[in-house]
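Visitor: this one's structure only:
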């Protein structure tokens, strides 16, 4: 009977801790949002720069909905707040699961946590500074001459957020590959033998996750492949090191 009560108390304790950490995550995003909301319009101007600088002279982005001039910057600020709070959010997740990990698992988990944060931000930066200028230049130059390019601000925001998430997640491939190798789910030899299928899969995912043009598809697929190769390289080194230990 006492064991059953102790088990119930343990579950209740974990649930209380989980609620507290979720509240901390919510408050972190809220605080960042309140700090950034005053600059919401400036943030949207910065986000739209890769497209607005390529628009023909005399044209601009438009709002087809009455509420778009308010809700588009509002949504951007909220998403940006979540992005900026990501290190704190992942730290809260780590603090919750860390007590249940062994020492050797903690030694690997901390570098993986830091790498995940870095790679997520790297993926977003790659999308903004490399991918956006190329695909927007392509889209604004292929249309008929008698068509004025005037993109809706809400449509543009949804488009770039989708690509931000796509590239942020895709850049986590080395971490995912390393975890698969470290947990012995697959071996380096098995992944290497399936390289051709992985390359095809990268281009299929690139086609599904990006606009329907070969440029943006390749800009996502090629980094996915390179990151997969990096994950195999790092995973092989770590597996050899842990095997020797």
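Guide: Alright, I've got the coordinates. On a predicted model such as this, the values are computed, not experimentally measured, just so you know.
Visitor: from here on, contacts and neighbour counts on C-alpha atoms
Guide: Will do.
Visitor: I'd like to know how far the spatially most central residue of the chain sits from residue 61.
Guide: Central residue of the chain (Cα atoms, centre = their mean): residue 168, 2.5 Å from the mean position. As defined by Cα to Cα, to the nearest Å, residue 168 lies at a distance of 26 Å from residue 61.
Visitor: what does residue 91 give?
Guide: Counting by Cα to Cα, the separation of residue 91 from residue 61 is 38 Å.
Visitor: From the contact counts, what lies against the helix or strand hosting residue 112?
Guide: For residue 112, the enclosing helix or strand under DSSP states H and E is helix 103-126. Helix 103-126 is packed against helix 86-97, helix 153-170, helix 173-182, with contacts defined by 3 or more Cα pairs under 8 Å, 6 or more residues apart in numbering; DSSP states H and E.
Visitor: got those as JSON lines, with distance to residue 238 columns?
Guide: Shown next, in JSON lines, are the helices and strands packed on helix 103-126 (distance: least, Cα to Cα, whole Å):
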{"stretch": "helix 86-97", "distance to residue 238": "21"}
{"stretch": "helix 153-170", "distance to residue 238": "21"}
{"stretch": "helix 173-182", "distance to residue 238": "7"}
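Visitor: Go through those helices and pick out the most buried.
Guide: When you average the neighbours per residue for each of the helices and strands packed on helix 103-126 (mean count of other Cα atoms under 10 Å), helix 173-182 leads with a mean of 21.
Visitor: The very next helix or strand once past that one packs against which elements?
Guide: Once helix 173-182 ends, the next helix or strand along the chain (criterion: DSSP H and E) is helix 188-193. Packing contacts for helix 188-193, counted by 3+ Cα pairs under 8 Å, 6+ apart, involve helix 214-244.
Visitor: The structure to be compared is supplied as follows:
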């Protein structure tokens, strides 16, 4: 995977390129964070706190789905029995800043990928460099699909579970702002990065660090892990758990397919 140009660069040259990659990426994140700031009212009221309302799209859709499948009102949500409160003086300020930065990172992700590609391109063959647009397009698409999955599936399922779970009617749910925002950040980033698994497997297979047999061997463990995650973040019903588990399993299977394709291509070369 090496190119002659990379041998002409010293270690300090690589560090200098990495430094400018981080600088330009940081600037891009700050610019997109300012864009998020300009739409902060919509961002917080409609997007971030949207899953805390019973009329959120996911809850309405699942309710209609339960009716069509004959489950009556089994997964319909009519209220959210909890409140979110701020318990620290600087809490809302910190949340405002960090959520703008988070959405700045999400919006600037394609540009960050472009910077990463420019950084690793000296180590690629000439024919591999031609795939820059394909790499950025599919990596960005998978990341955004993961973020959408996290927002419309993982977050509302998690909110619904913790809101309805109770050990006693005498205990009221009053969640802190930090805990809710932490769950939102983790769900969005974890889902977005998990959907990057096929891209990661592509490069790991190309480097010889992962093989199709390795992925097939650990498939059963991945299935168990996915089902456990689905059971944790969803209400105790089969429909919700299936909706969460299937996309994650498909991503893993797609990673195996990509690993097989890359392994065959490397073998032929």
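Guide: Yes, it's here. If you're wondering where the values come from, they're calculated on a predicted model, not measured in any experiment.
Visitor: Give me the TM-score for this pair.
Guide: TM-score of the superposed chains, computed with TM-score structural alignment, normalised by the length of structure 1, equals 0.77; 234 aligned residues with a Cα RMSD of 3.3 Å.
Visitor: So what does the residue nearest to the centre of structure 1 match up with in structure 2?
Guide: Using TM-score structural alignment, the equivalent of residue 168 of structure 1 in structure 2 is residue 192.
Visitor: Next, the contact list for the closest residue in space to that match that isn't next to it in sequence, please.
Guide: Setting aside the residues directly before and after it, residue 192 of structure 2 is nearest to residue 146 in space (Cα to Cα, 6 or more residues apart in numbering), at 3.9 Å. Each residue near residue 146 of structure 2 by Cα atoms under 8 Å, 6 or more residues apart in numbering is listed here: 188, 191, 192, 193, 194, 195.
Visitor: ok, now how distant is residue 146 of structure 2 from residue 262 of structure 2?
Guide: Distance from residue 146 of structure 2 to residue 262 of structure 2, by Cα to Cα: 23 Å.
Visitor: cool, and residue 40 of structure 2?
Guide: 43 Å.
Visitor: How about residue 48 of structure 2?
Guide: From residue 48 of structure 2 to residue 262 of structure 2 the distance is 39 Å (Cα to Cα).
Visitor: Looking at these two, which has the bigger crowd around it?
Guide: Shown here are residue 48 of structure 2 and residue 262; by other Cα atoms under 10 Å, residue 262 has more neighbours (21 against 17).
Visitor: Tell me how far that one lies from residue 212 of structure 2.
Guide: 9 Å.
Visitor: try residue 40 of structure 2
Guide: 45 Å.
Visitor: what kind of secondary structure is the aligned residue in structure 2 for residue 75 of structure 1 in?
Guide: Structural correspondence for residue 75 of structure 1 with respect to structure 2 (TM-score structural alignment): residue 98. Assigned with DSSP: H, G, I helix; E, B strand; the rest coil, residue 98 of structure 2 falls in the helix class.
Visitor: contacting residues around residue 98 of structure 2?
Guide: Per Cα under 8 Å, 6+ apart, neighbours of residue 98 of structure 2: none.
Visitor: ok, now residue 88 of structure 1?
Guide: Contact analysis of residue 88 of structure 1 by Cα under 8 Å, 6+ apart lists 25, 28.
Visitor: And residue 121 of structure 2, how close does it get to residue 196 of structure 2?
Guide: 19 Å.
Visitor: try residue 185 of structure 2
Guide: 17 Å.
Visitor: Please apply the same query to residue 116 of structure 2.
Guide: Noted for residue 116 of structure 2: a distance of 14 Å to residue 196 of structure 2, by Cα to Cα.
Visitor: Over to residue 133 of structure 2?
Guide: Distance from residue 133 of structure 2 to residue 196 of structure 2, by Cα to Cα: 16 Å.
Visitor: more neighbours, those two?
Guide: residue 196 (22 against 12).
Visitor: How much space separates the more buried one from residue 155 of structure 2?
Guide: Distance from residue 196 of structure 2 to residue 155 of structure 2, by Cα to Cα: 19 Å.
Visitor: before we move on, the earlier item: residue contacts, the residue nearest to the centre of structure 1?
Guide: Taking Cα under 8 Å, 6+ apart, we find residue 168 of structure 1 in contact with 119, 120, 121, 122, 123, 124.
Visitor: Tell me the counterpart of the last one in structure 2.
Guide: It refers to residue 124 of structure 1. Aligned by TM-score structural alignment, residue 124 of structure 1 pairs with residue 147 of structure 2.
Visitor: what about residue 63 of structure 1, how many neighbours?
Guide: 15.
Visitor: what does it align to in structure 2?
Guide: Using TM-score structural alignment, residue 63 of structure 1 sits opposite residue 86 in structure 2.
Visitor: so how far is residue 14 of structure 2 from that match?
Guide: 45 Å.
Visitor: Does residue 211 of structure 2 touch residue 203 like I think?
Guide: No - Residue 211 of structure 2 is beyond contact range of residue 203, at 11.1 Å (criterion: Cα atoms under 8 Å).
Visitor: Show me what counts as buried in the host helix or strand of residue 35 of structure 1.
Guide: Per DSSP H and E: residue 35 of structure 1 is located in helix 2-36. Applying a neighbour-count criterion of 16 or more other Cα atoms under 10 Å, the buried positions in helix 2-36 of structure 1 are 21, 25, 28, 29, 30, 32, 33, 36.
Visitor: between that helix and helix 86-97, how big is the angle?
Guide: 170 degrees (axes from the mean of the first three to the mean of the last three Cα atoms, to 10 degrees).
Visitor: by contact count, what packs against helix 2-36 of structure 1?
Guide: helix 68-84, helix 86-97.
Visitor: Kindly recompute the last result at 7 Å.
Guide: Helix 2-36 of structure 1 is packed against helix 68-84, with contacts defined by 3 or more Cα pairs under 7 Å, 6 or more residues apart in numbering; DSSP states H and E.
Visitor: Lovely, talk soon.
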